[in-house]
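Novice: please work out how this folds:
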Amino acid sequence: MNTRSPAKIGLFFGSFNPIHVGHLIIANYMATQTDLKEVWMVVSPQNPLKQKQSLARDQDRLHLVRIAIDDNPKLRASDIEFSMPQPSYTIDTLTYLCERHPDKQFALIMGGDNLPTLPKWKNHDLILRDFEIYVYQRLGYELGELATHPQVKVFDQVPQMQISASYIRECLAADLPIQYLVTEPVLKYLESSGLYKKSRLKE
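Specialist: From the prediction side, this is the model:
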């Protein structure tokens, strides 16, 4: 009889437009300093109803995540939402993942700035009932009353850097250096592909 507990996987959702070292520090902390076995970086697809020029194509952003974490066996890129109806809701993604991976237990990873807005999410009560939420503190944000919920785990020592993907895009569009803000493989791809250059964003 197999009584082994299912592997607990953390889901880190984001547009990763592009992925930067700030994302990776958070993901790696959760994968190595909590009880999570792995962290899956779930790349959010572009909403077809919302044309946003600054958002790179889905496959480009997914590729950047893959090459950024290629040397880390505890991190994984996921395109699970690419094939789901849009707009995608977290509860639907969680349900689909549980159906596809019955041998795994999933938990959400989110910043402290998002926790107070959770009651506005679709079926947030089911999320809180069935899934743990791993929250990393964000400077200047109050966690709200959900911080004491039994399904919420708050981590206040997660190293964080004040880096935004929008700043990186602005630098690339202006031909300014982004060395050290992204990993070396990501830097090389961005430089060779011209992604986020003004001419590419108009395509």
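
Novice: every contact and neighbour count from this point should use C-alpha atoms.
Specialist: Will do.

Novice: which residues touch the residue lying closest to Gln53 once chain neighbours are set aside?
Specialist: Taking Cα to Cα, 6 or more residues apart in numbering, and ignoring the residues beside it in sequence, Gln53 has Leu201 as its nearest neighbour in space, at 5.7 Å. Residues in contact with Leu201, defined by Cα atoms under 8 Å, 6 or more residues apart in numbering, are Gln53, Ser54, Ala56, Leu195.

Novice: and the buried ones among those residues, selectable in PyMOL?
Specialist: In PyMOL, a selection of the buried entries from these looks like this (16 or more other Cα atoms under 10 Å):
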select buried, resi 54+56+195
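
Novice: using TSV, please lay out the contacts of Leu201 together with distance to Gln46 and secondary structure.
Specialist: Converted to TSV, these look like this (distance: Cα to Cα, whole Å; DSSP: H, G, I helix; E, B strand; the rest coil):
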residue	distance to Gln46	secondary structure
Gln53	10	coil
Ser54	11	coil
Ala56	9	coil
Leu195	16	coil
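
Novice: could you name the helices and strands sitting against the host helix or strand of Ile9?
Specialist: Secondary structure from DSSP states H and E places Ile9 in strand 7-14. In terms of contact count using 3 or more Cα pairs under 8 Å, 6 or more residues apart in numbering; DSSP states H and E, strand 7-14 is assigned the packing partners helix 21-32, strand 38-43, strand 104-111.

Novice: got the angle between it and strand 104-111?
Specialist: For strand 7-14 against strand 104-111, the angle by axes from the mean of the first three to the mean of the last three Cα atoms, to 10 degrees is 40 degrees.

Novice: now the angle between strand 38-43 and strand 7-14, please.
Specialist: Going by the same axes, to 10 degrees, strand 7-14 makes 30 degrees with strand 38-43.

Novice: show me the strands in the protein, by range?
Specialist: Taking DSSP state E as the test, the strands found in the chain are 7-14, 38-43, 75-78, 104-111, 132-136, 152-155.

Novice: against Gly194, how distant is the closest residue to His20 other than its chain neighbours?
Specialist: Once flanking residues are discounted, His20 sits nearest to Val182: 4.5 Å by Cα to Cα, 6+ apart. Distance check for Val182 against Gly194: by Cα to Cα, to the nearest Å, it reads 15 Å.

Novice: another one to check against the first:
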Amino acid sequence: MKIGLYFGSFNPIHVGHLITANTIAENSDLDQVWFVVSPHNPHKKKSSLLHEFDRYDMVRLAIAGNEKLNVSDIEFSLPKPSYTIDTLTYIQEKYPNYQFQILIGEDNLTHFHKWKNHEKILEYYGVLVYPREGTPKTEFHSHPKVKCIEAPLLNISATYIRNLIQEQKSIRYLVPQDVEVLIHSKKFYL
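Specialist: Have a look, this model is predicted:
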């Protein structure tokens, strides 16, 4: 099975994440895309994150019924902060018959050379890249293990959604309805 791993905080998951993952799942040779909920991204402040189980629950609700999408809590038991190469090594050992690639936004290519063991990620796994507006071309754009995928340009951010919630404004259509209900019922981000 070919699996695309879509790493993120998903704080909260929103329609931009879902459209991107579904577009790639439907328009590539992947069998599934797995949302890998990161307990702590080494490049983000931990204080702004909801608990990882709450973020996992939101992703689970958001993708319910889509057989091409799945959610993984694999990083919850790994040392924190999580580094992509460590997760890839662990997940490959756990699923030796699966083939994994990572999904990243094009903007990540500008600093991909700073990722821990980025050469090994390219050599053993490969990278599927979805477009981000205004991203300059890098040497990675022409790398044989980097494949740019055509997908809609979506400029929706979880920060924007969290700000709307704090201002008690509507987040309708920015997140799936079940996620919106959960956010309001548990008073997330207030």
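
Novice: TM-score of the superposed pair?
Specialist: For these two chains in superposition, a TM-score of 0.95 is obtained (TM-score structural alignment, normalised by the length of the second structure); 189 aligned residues with a Cα RMSD of 1.5 Å.

Novice: about what we covered before: compare Val182 and Gly194 of the first structure (neighbour count), which wins?
Specialist: Shown here are Val182 of the first structure and Gly194; by other Cα atoms under 10 Å, Val182 has more neighbours (23 against 14).

Novice: residue in the second structure paired with the more buried one?
Specialist: In the second structure, the residue matched to Val182 of the first structure (TM-score structural alignment) is Val175.

Novice: for Tyr96 of the first structure, which of the strands of the first structure is the nearest?
Specialist: Set against Tyr96 of the first structure and scored by Cα to Cα, those come closest in strand 104-111, at 11.2 Å.

Novice: need the contact partners of the closest one.
Specialist: Under the contact criterion Cα under 8 Å, 6+ apart, strand 104-111 of the first structure has outside partners 6-13, 94, 98, 131-138.

Novice: show me which of those residues are buried.
Specialist: Using 16+ other Cα under 10 Å, the buried ones in the contacts of strand 104-111 of the first structure are 8-13, 94, 131-138.

Novice: still on that earlier bit, mind putting the strands of the first structure into JSON lines with distance to Pro119 of the first structure?
Specialist: Converted to JSON lines, the strands of the first structure look like this (distance: least, Cα to Cα, whole Å):
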{"stretch": "strand 7-14", "distance to Pro119 of the first structure": "18"}
{"stretch": "strand 38-43", "distance to Pro119 of the first structure": "21"}
{"stretch": "strand 75-78", "distance to Pro119 of the first structure": "25"}
{"stretch": "strand 104-111", "distance to Pro119 of the first structure": "14"}
{"stretch": "strand 132-136", "distance to Pro119 of the first structure": "13"}
{"stretch": "strand 152-155", "distance to Pro119 of the first structure": "13"}
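
Novice: can you tell me which of those is nearest to Ala165 of the first structure?
Specialist: Judged by Cα to Cα, the one of the strands of the first structure that comes nearest to Ala165 of the first structure is strand 7-14, at 10.9 Å.

Novice: which one of the strands of the first structure lies nearest to Ser166 of the first structure?
Specialist: Judging these by Cα to Cα, what sits closest to Ser166 of the first structure is strand 7-14, at 13.3 Å.

Novice: ok, now which ones touch the match of Val182 of the first structure?
Specialist: Applying Cα under 8 Å, 6+ apart to Val175 of the second structure gives the contacts Ile13, His14, Val15.

Novice: from Pro12 of the second structure, how far out is it?
Specialist: 8 Å.

Novice: repeat that for Leu50 of the second structure.
Specialist: Relative to Pro12 of the second structure, and taking Cα to Cα, Leu50 of the second structure is found at 8 Å.

Novice: what of Leu128 of the second structure?
Specialist: Shown here: Leu128 of the second structure relative to Pro12 of the second structure, a distance of 22 Å by Cα to Cα.

Novice: equivalent analysis for Glu52 of the second structure, please.
Specialist: According to Cα to Cα, Glu52 of the second structure stands 11 Å off from Pro12 of the second structure.

Novice: same check on Pro176 of the second structure?
Specialist: 10 Å.

Novice: what about these two, which has more around it?
Specialist: More neighbours surround Pro12 than the other of Pro176 of the second structure and Pro12, with 26 against 19 (other Cα under 10 Å).

Novice: in space, what's closest to the aligned residue in the first structure for that one - neighbours in sequence excluded?
Specialist: Matched to the first structure by TM-score structural alignment, Pro12 of the second structure sits across from Pro18. Sequence neighbours aside, Ala165 is the residue nearest to Pro18 of the first structure in space, at 5.8 Å (criterion: Cα to Cα, 6+ apart).

Novice: quick one: residues contacting that neighbour.
Specialist: Contacts of Ala165 of the first structure (Cα under 8 Å, 6+ apart): Phe16, Asn17, Pro18, Ile19, His20.

Novice: what's the burial count for the aligned residue in the first structure for Ile63 of the second structure?
Specialist: In the first structure, the residue matched to Ile63 of the second structure (TM-score structural alignment) is Ile69. A total of 21 residues lie near Ile69 of the first structure under the criterion other Cα under 10 Å.
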